[in-house]
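# Build the 3D model from these lines:
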Amino acid sequence: MKGVLLVNLGSPDSPDPKDVKPYLDEFLMDKYVIDVPYLLRALLVRGILINAKKRHINSGKAYSRIWTDEGSPLIVLSKKMHAKVQQHTALPVSLAMRYGKPSIMSGLQELHDKGVTEVLLFPLYPQHAMASTVTINVLAEELRKKHFPHMKMTKVPAFYNRPEYIQCLADSIKRALEGFDYDHLLFSYHGIPERHIRKTDVTKSHCKINETCCSVPSPAHEFCYRHQCFETTRQVVELLGIPKEKYSESFQSRIAGDKWLEPYTDVEINKMPEKGIKKLAVVTPAFVSDCLETLEEIAMEANHQFKEHGGEQFMAIPCLNDNDDWAETVAGWINHWAHAEVVANA
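Take a look at the predicted model:
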């Protein structure tokens, strides 16, 4: 019997620092997020980021700004998406988070208890990255081997360029922009350290992280987050007919002290008003569900900074969340797999 496990990032149980602290510890101690030796990682995370810099307290304040009566927006939206997907497929579908609850272990157990012997592991990330896709795949495989050795697992690859996804993303942007005469559309992707790009380069030589490497065909692109971000943008703006001068790309959510992908979202947004960009729209295609990075960092903080620097109107375009067309698209991919068709990049 086949079943599906949808996996998103996760969230603390509440915005209280006592709940945020263990969540951040689990997240930042992941060797695929901060990829340095364990002792150095523990010193950095537990000695500096969480304790010395009180990151859990500051993060708790940020979470409290977006928390709803229903709970964490990411969890609430993921559950709504999960319910809609389940309506469009006969296969049992479970939901899990890489960090926090519900866990990947509980999701696999739920499927196992329903008699599932073959699982489609579906990381809800359009672009491939160590700190998202890889860490989900690795943990799920470890749990499968240890607790469900007879269970077969198929992993959904990055879907950044699948036509159905691009259409859903383009349609959501088009709907959001109706009636908004924007000067510029910024595609803000989650940032990652440059070394992650080089580590995932299967050729060990292609990724120079310069102006041309992402546009020159290479086997490295199958796992290159930077290329996949740029390709998502390229296909969306082509579909929507947006001219080059009206859009750009940037990367957000960096941690100080390391070289991350550039340009940085906050720096770019703060410079825009002086360039004559007074009406700005921002879309965040690295996420399929609105979360701390989209709701607090972009819709609140970036909005405030843009206007502080002379901007007039700011629009944060919602993620795909539980849009009907997106839920139907995911269910369609699941149903193709259920009929033994290969889930692969179009």
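# Every contact and neighbour count from this point should use C-alpha atoms.
OK.
# Show me where the chain has its helices.
17-28, 38-42, 55-66, 73-87, 104-113, 135-147, 163-177, 194-199, 225-240, 265-271, 292-295, 303-308, 324-338 (DSSP state H).
# Ser94 is nearest to which of the ones you listed?
The minimum distance between Ser94 and these falls on helix 104-113, with 5.7 Å, by Cα to Cα.
# and this one, so I can compare the two:
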Amino acid sequence: MKKGVLMVNLGSPDSTDPEDVKKYLGEFLMDERVIDFPLWARTLLVKGIILNTRPKKSAEAYSKIWWEKGSPLIVLSEMLQEKVSEKVDVPIVLAMRYGSPSMIQGLQKLNDMGVDEVLIFPLYPQFAMATTETILVLAEEIRAAHFPHMRFSDIPAFYNKPEYIEVLSRSIEEKIKDLDFEKLVFSYHGVPERHIRKSDVTKSHCKIDGTCCKTASAAHQFCYRHQCYETTRQVAEKLNLKEGTYFTSFQSRLGFDPWLQPYTDRTIERFGKEGIKKMAIVTPAFVSDCLETLEEIAMEGEEIFHEMGGKEFTTIPCLNDRDDWAHVVATWINDWAIVESSKAIA
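As a prediction, this is how the structure comes out:
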């Protein structure tokens, strides 16, 4: 069997035109694992309300961060793909869960290369319904409908893998080593609390009460909240951060249902009100800088901090196409290829 890799990131509109943004948001928000309402309710909310009000505002936000070459997330993902491809002996195709290039296009490209054994590589450190799970579910749907001869395996959530923690810690240390910062915030993408409970394989462990994430459980394999806090804990330990100088928060909530807390914007606001003058912020739920990191955090977050009296607001870039990160990704892919080859020989 010929091996290949489908590297999958979130996605982006094709341009900053409101119509392109509307198309992208429609695909994204109609995903039942993003907004997990019944179809009729999701359709009413998304097509009846959100797509009639939000595209113009989102298009303006994308315009603030758009690069000459296109969407930062797409460009950075392509740069990572190119670096990793130089370090592995199997073809790597990049795809997006939403927008272009699509996953079916990516799998077709691998199929045209003669690949029939595919490693699905979601570019998300932590597992969540709305990220890793939706990628794996769609991949299987596409395989069953179009490429039944293909065999899939996937890279599990790597939130606690030593190599990932090492590179993430190094990327943070490089930015803060010369800063006299008072607070370091680990800001993760937010999800509704109900997603945590739905992902609980034990159906009883996840209570989101401040203790369940610290109590060993099989639920942690698919618990986004636990994995976020564990990423923070391991990085803080690696960097010898003092208790009280670092915090975990969650950004990008939507609607009125309870989402994971504390919220990032309110945390930034609170620090400013408390007299904190210097803070830094990192976004470890993403490996590529995107709208949520470049506009929501680096622009809106800094504005909130300054309005509340803060002075120095440092945003730490995502791993993007760092050489050491590309090396880690390539190593995981090469290890997979070796294991699969051994299975075939056996």
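# coming back round to it: pick the most buried one from the helices of the first structure.
Comparing the helices of the first structure by mean neighbour count (mean count of other Cα atoms under 10 Å), helix 292-295 comes out on top with a mean of 23.
# which other helices and strands contact that helix?
The helices and strands touching helix 292-295 of the first structure, judged by 3 or more Cα pairs under 8 Å, 6 or more residues apart in numbering; DSSP states H and E, are helix 55-66.
# Need the residues that contact the helix it packs on.
If you take Cα atoms under 8 Å, 6 or more residues apart in numbering as the criterion, helix 55-66 of the first structure is touched by 15-17, 20-21, 24, 49-50, 72-73, 292, 295-296.
# quick revisit: turn the helices of the first structure into TSV, including distance to Cys213 of the first structure.
TSV is the format used below for the helices of the first structure (distance: least, Cα to Cα, whole Å):
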stretch	distance to Cys213 of the first structure
helix 17-28	30
helix 38-42	31
helix 55-66	36
helix 73-87	34
helix 104-113	35
helix 135-147	25
helix 163-177	23
helix 194-199	12
helix 225-240	8
helix 265-271	21
helix 292-295	28
helix 303-308	31
helix 324-338	31
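# Now do the buried residues in stretch 117-131 of the first structure.
Using 16 or more other Cα atoms under 10 Å as the test for burial, stretch 117-131 of the first structure gives 117-131.
# residue contacts, the most centrally placed residue in the second structure?
In the second structure, the C-alpha nearest the mean C-alpha coordinate belongs to Phe286, at 3.7 Å (Cα atoms, centre = their mean). Applying Cα under 8 Å, 6+ apart, we find Phe286 of the second structure in contact with 123-125, 318.
# distance of Val235 of the second structure from Cys228 of the second structure?
Distance check for Val235 of the second structure against Cys228 of the second structure: by Cα to Cα, to the nearest Å, it reads 11 Å.
# Please disregard the earlier target; I meant Leu6 of the second structure.
Taking Cα to Cα, one finds Leu6 of the second structure at 25 Å from Cys228 of the second structure.
# close enough to count as contact, Glu268 of the first structure and Ser250?
Yes. Applying Cα atoms under 8 Å, one finds Glu268 of the first structure in contact with Ser250, separated by 7.4 Å.
# contacting residues around the closest residue to Glu274 of the first structure other than its chain neighbours?
Distances taken as Cα to Cα, 6 or more residues apart in numbering place Gly310 nearest to Glu274 of the first structure, at 7.4 Å, with adjacent residues excluded. Shown in contact with Gly310 of the first structure (Cα under 8 Å, 6+ apart): 273-274, 278.
# Can you select the buried ones from these in ChimeraX?
A single ChimeraX command is used to select the members of the contacts of Gly310 of the first structure judged buried by 16+ other Cα under 10 Å:
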select :273,278
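# Mind putting the contacts of Gly310 of the first structure into a markdown table with distance to Glu341 of the first structure?
Putting the contacts of Gly310 of the first structure into a markdown table (distance: Cα to Cα, whole Å) gives the following:
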| residue | distance to Glu341 of the first structure |
| --- | --- |
| Pro273 | 49 |
| Glu274 | 52 |
| Lys278 | 48 |
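# Which of the buried residues of stretch 117-131 of the first structure fall in strands?
Cross-referencing those against strands under DSSP state E gives 118-123.
# Ends of stretch 67-79 of the first structure, what's the gap?
Note: stretch 67-79 of the first structure ends 15 Å apart using Cα to Cα.
# Go ahead and name everything in contact with that stretch.
Against stretch 67-79 of the first structure from outside (Cα under 8 Å, 6+ apart): 8, 10-15, 66, 95, 289-291, 321-322.
# Among those residues, which one sits closest to Val36 of the first structure?
Looking across those and measuring by Cα to Cα, the closest to Val36 of the first structure is Gly10, at 22.4 Å.
# check contacts around the closest one.
Counting by Cα under 8 Å, 6+ apart, Gly10 of the first structure makes contact with 74-75, 97-101.
# His190 of the first structure too?
Contacts of His190 of the first structure were listed using Cα under 8 Å, 6+ apart, and they are 251-253, 284, 286.
# can I get those residues in TSV with distance to Thr135 of the first structure?
As requested, those are arranged in TSV below (distance: Cα to Cα, whole Å):
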residue	distance to Thr135 of the first structure
Phe251	20
Gln252	20
Ser253	18
Thr284	21
Ala286	16
